[in-house]
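S.K.: Predicted coordinates and the sequence they were generated for:
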Amino acid sequence: MTRRSRSPNQIRADFSAAMSAMYRTEVPAYGDLVKIVGQTNVTVLNSPARDALNLTPDEDTTRISQERHGAIRLGTAAELAMMARVFRVMGMHPVGYYDLSVASVPVHSTAFRPIARADLAENPFRVFTSLLRLELIADAALREKAQAVLDRRQIFTETAIALTETAEANGGLEDGDAADFVREVLETFRWHPEACVDAETFAALIKAHRLIADVVSFRGPHINHLTPRTLDIDAAQDGMIARGLPAKAIIEGPPRRTCPILLRQTAFKALDEPVRFPTPAGGWHDGHHTARFGEIEQRGAALTPKGRTLYDQLLAEVRAAVLPAADGTNTAEYDAKLAEVFRKFPDDWRKLYDQGLAYFKFAVTGMPPPGTPQDVAALLDAGVLTLSPIIYEDFLPVSAAGIFQSNLGDEARDRVQPVSNQQQFEAALGVPVADEFALYDALQADSLAACLRQLSGTTSSG
């Protein structure tokens, strides 16, 4: 009997599904989120709102129900380097560098995800992966203790490491090994309530920063949220509130728009979960920890550097006027200011393209009338070409930090941290991170070139 090889896309889809099943068991409210998002997406896809979103038929709609992103926090350079190898088996590559220290979160990060258009269409699973910056612990003795704890732990099973090496040596995994790989790697992300530090050390780490305590105190980088994608985050937010979930008051990111851009996200606040701390006598001391939360997201068009600059300027203008309060007391004021300021950002697909603010895919939908100039604008005007947005596959530093802060408490908001260093991060990672703008630019260029070749062949044969 011939043994079949399993593609990275298939392994990634298997792992995403396994992660979702595990997280549903560990955090039952996540199951509520999935139901809310599923119901919302069905409603949108069966309403006129679907046409306004201008999604690429099939490519952008078939992936939505299975789409997830996760987030993990690693403690050492060695853990990050090994995680990169594991994700590579799943066809996931590091894209972008995120400095969260500017938002008082002591990590720097990247997003592991597929990068080719066909791979994204098949399964766009992505994991926002952060590396802890222990040097930001001011107490030298506590910093050394934390480092010693991290140096002792091994977050990957021996089998997961061995199968990663097998995949690297053989250029992939056969079906049986792929199933074992998914099962073993899942153990790295599983929640373990038994801490590996005592309660006193945990309290000291909490005082240094809640996120530091979360990374250092446990056996591995438990997934701290797993995010489904909705096509209408405002409706999904209403659904969360209706089900009694403690939803955030503010939806992070741009305001509601006819033509969605970048990323909007919201969450229910982190769970207070029971944990156990080891005692000197060899027993356990009961305690609690706040770490994991439920998040949903709505993804819009990827913005060009010009578009991203405009977005950043407008968001800065909003926050200079109204800084959203964590308790939601000024939600209405913030939302009103956000909508007012973002009127300066065009809310029309063609204007976004003409002004070079967003990236697009193209499709041939007609024959050019005689005399039509062979430029993109003329072909769009004639209906020969149509465009649809390239979905933003990445993350927003301000948005991500906002979610983290809201779940870590207000005391973290005003701390000033040194700026992270991309070269330091990439040295730990072992490879450079990809430039997300270059990836989106290539997707747009390839799509347009394919359409122009098609038109050229049609015109020649005619």
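M.R.: Sure thing, it's come through.
S.K.: Please make it C-alpha for all contacts and neighbour counts, starting now.
M.R.: Will do.
S.K.: Double-check that Ser16 belongs to a helix.
M.R.: Yes - assignment of Ser16 by DSSP: H, G, I helix; E, B strand; the rest coil places it within a helix.
S.K.: what's the neighbour count on it?
M.R.: Using other C-alpha atoms under 10 Å, Ser16 is surrounded by 24 other residues.
S.K.: check contacts around it.
M.R.: With contacts defined as C-alpha atoms under 8 Å, 6 or more residues apart in numbering, Ser16 is in contact with Arg68, Phe125.
S.K.: and with 7 Å instead?
M.R.: When the contact criterion is C-alpha atoms under 7 Å, 6 or more residues apart in numbering, the partners of Ser16 are Phe125.
S.K.: now do Arg229
M.R.: If you count contacts by C-alpha under 7 Å, 6+ apart, then Arg229 has Ile64, Glu67, Arg68, Ile296, Glu297, Gln298 around it.
S.K.: Relative to Pro57, how far out is it?
M.R.: The span separating Arg229 from Pro57 equals 17 Å under the rule C-alpha to C-alpha, to the nearest Å.
S.K.: swap in Met92?
M.R.: For Met92, the distance to Pro57 under the criterion C-alpha to C-alpha works out to 24 Å.
S.K.: Neighbour count for those two, which is higher?
M.R.: Just comparing Met92 and Pro57: by other C-alpha under 10 Å the higher neighbour count belongs to Met92, 24 against 9.
S.K.: At which residues are the helices of the stretch 101-250 of the chain located?
M.R.: 117-122, 140-152, 158-170, 175-189, 199-208, 210-216, 233-242 (DSSP state H, counting those that start in this stretch).
S.K.: Of the ones you listed, which stretch is the most buried?
M.R.: Using mean count of other C-alpha atoms under 10 Å, the stretch among the helices of the stretch 101-250 of the chain with the greatest mean number of neighbours is helix 210-216 (a mean of 24).
S.K.: Summarise which helices and strands that one is packed against.
M.R.: Counting contacts by 3 or more C-alpha pairs under 7 Å, 6 or more residues apart in numbering; DSSP states H and E, the secondary-structure elements packed against helix 210-216 are helix 140-152, helix 199-208.
S.K.: Included below, for side-by-side comparison, is a second structure:
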Amino acid sequence: MSTLSFVDPDEIRTQFSRAMSEMYKEEVPLYGTLMELVAETNKKVLESNKAISDYLKRTGEIERLEMERHGAIRVGTPEELATIARLFAVMGMQPVGYYDLTPAGVPVHSTAFRAVHEDSLQSSPFRVFTSLLRLDLIENEELRRLVEIILDERQIFTPNALALIEKFESNGGLDAKDARDFIDEALETFRWHHDATVSAKEYQRLHDQHRLIADIVAFKGPHINHLTPRTLDIDMIQDGMPQKGITPKAVIEGPPRRACPILLRQTSFKALQETIVFTDQNNSATGNHTARFGEIEQRGAALTPKGRKLYDTLLNAARAELGEFPSESNAEKYTQLLEKHFKEFPDTYAELHDKGLAYFRYFPTQQGIASRSNSYRPSSRQDLIAQGRIQYEPIVYEDFLPVSAAGIFQSNLGDDSQAHYSGNSNQDDFEKALGQKVTNELKLYADTQRRSLLECSTILAVPPLV
């Protein structure tokens, strides 16, 4: 089959993310309300802040803003994880980063499936944070064996989805009809099912061990548990949710509000209580399950290893001074501590750039293009910046933060879900289950920065910049 008839994986990912959003809107009505609030907020920011509007237009971010989403799922077995990786590969999504959530009392480790090249990210920034249950952390041997039996008996992918994945791998792509069928079949894996796969007693045992374990094990598949839009002002969202009848979590996860946003800030509303039917019940006798919730994010500049080290140091200092898990009772104090400690983190893009704290994309200016000369030899990229021949913009952070992810999980699962696990971070085991290595996210940002410099060198006819 000619590759000319294949649908670009970026387009499949775009169509899938739209279909996922429509499905989730039907399943979780508050998600639709949340989308309205995000659209209203982003419109206000763009109309009132010309600097942000101009930045988004210069970088092309404006085109992706409305479609930006990230989802989150949790799988139970290495086989499920390996197959979900193959499913995401059809959409041009690769595993990026390794996240260990056990230090925060969440018995999973995770990666994020997403596009890895800046051009593909501009086409569709859809990403899925995917967690694998760590069976080794269930200390009760009898319960661990029960979990294994339950998970071994389920199949979270439809036969047609598996067939289309194999067809993609064999042929190198999918045509338009197969791509449409793939999207329909793949959605079934992420759909919510009211029917549990366990009895009420088994569910309670899983729930008592950890509410997240019950969510992973007790259902037919890894239902999407949140779908997150991107806002330009998360503080405005936090203030606006109550006006829409939505109660936000007390603390915005991540860094404090800044003039120059960095990394990722997230907030959410409480998990829904949903009716489920256990295997030993009929429709007139049902139980309840809480797991799926609403989440919103604001993304800032990707930090270099030096910047990330400073971020972690300041975040840890604020949390250490707080002395307890951030919650509704200490939210105001925690916010004040964050703002105090993060005064040490430079808050202008010029400082972030010159001190090597963040990654940037470089663009030739009209002045630079007009004055290019084969005889011109700049001494450094700073020379070109000073002369106005190139300009730079921060690279958007596309990934996640383990402390923030754990904070969102704990807030929505309830304080009683916190636990302590003796297991250590185990990226090797995760990658063995995955069937491949995860990509280091910092390398991707460095590659994007380097490519932009080389493009500037070519356009301006100067020796390659580094």
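M.R.: Yes, it's here. As the structure is a prediction and not an experimental result, all values here were calculated from the model.
S.K.: that older thread, for the helices and strands packed on helix 210-216 of structure 1, which one sits closest to Cys451 of structure 1?
M.R.: Evaluated with C-alpha to C-alpha, these place helix 140-152 nearest to Cys451 of structure 1, the distance being 52.0 Å.
S.K.: circling back: will you turn the contacts of Arg229 of structure 1 into TSV that also has neighbour count and distance to Pro28 of structure 1?
M.R.: Putting the contacts of Arg229 of structure 1 into TSV (neighbours: other C-alpha atoms under 10 Å; distance: C-alpha to C-alpha, whole Å) gives the following:
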residue	neighbour count	distance to Pro28 of structure 1
Ile64	19	21
Glu67	21	19
Arg68	23	16
Ile296	27	15
Glu297	24	19
Gln298	21	22
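S.K.: quick one: contacts of stretch 289-306 of structure 1?
M.R.: Where contact means C-alpha under 7 Å, 6+ apart, the residues beyond stretch 289-306 of structure 1 that reach it are 30, 214, 224-233, 260-275, 356-359, 389-392, 437.
S.K.: end-to-end on it?
M.R.: End-to-end distance of stretch 289-306 of structure 1 (C-alpha to C-alpha): 42 Å.
S.K.: Tell me the buried residues in that stretch?
M.R.: Judged by neighbour count using 16 or more other C-alpha atoms under 10 Å, the buried positions of stretch 289-306 of structure 1 are 289-304.
S.K.: Phe360 of structure 1 is in contact with Leu385, isn't it?
M.R.: No - between Phe360 of structure 1 and Leu385 there is no contact under C-alpha atoms under 7 Å: 11.7 Å.
S.K.: These two: which is more packed in?
M.R.: For Phe360 of structure 1 and Leu385, the more surrounded residue by other C-alpha under 10 Å is Phe360, and the numbers stand at 26 against 22.
S.K.: aligned partner of that one in structure 2?
M.R.: Counting by TM-score structural alignment, Phe360 of structure 1 corresponds to Phe360 in structure 2.
S.K.: From Ala112 of structure 2, how far off is the nearest residue to that match once chain neighbours are set aside?
M.R.: What sits nearest to Phe360 of structure 2 in space, not counting adjacent residues and going by C-alpha to C-alpha, 6 or more residues apart in numbering, is Pro394, at 4.3 Å. Here the criterion is C-alpha to C-alpha. By it, Pro394 of structure 2 lies 21 Å from Ala112 of structure 2.
S.K.: Can you pick out the residue with more neighbours from those two?
M.R.: When Pro394 of structure 2 and Ala112 are compared on other C-alpha under 10 Å, the one with more neighbours turns out to be Ala112, at 26 against 23.
S.K.: Without its sequence neighbours, what residue ends up closest to the more buried one?
M.R.: Counting by C-alpha to C-alpha, 6+ apart, Phe129 is the residue found nearest to Ala112 of structure 2 once chain neighbours are left out, at 4.3 Å.
S.K.: tally of neighbours for that neighbour?
M.R.: Using other C-alpha under 10 Å as the criterion, the residues surrounding Phe129 of structure 2 number 21.
S.K.: What is the neighbour count of Val27 of structure 1?
M.R.: Residues within reach of Val27 of structure 1, counting by other C-alpha under 10 Å, total 16.
S.K.: just Ala350 of structure 2 next, same as before
M.R.: By other C-alpha under 10 Å, the residues close to Ala350 of structure 2 number 12.
S.K.: Pretty sure it sits in a helix.
M.R.: Yes - read with three-state DSSP, Ala350 of structure 2 is one of the residues of a helix.
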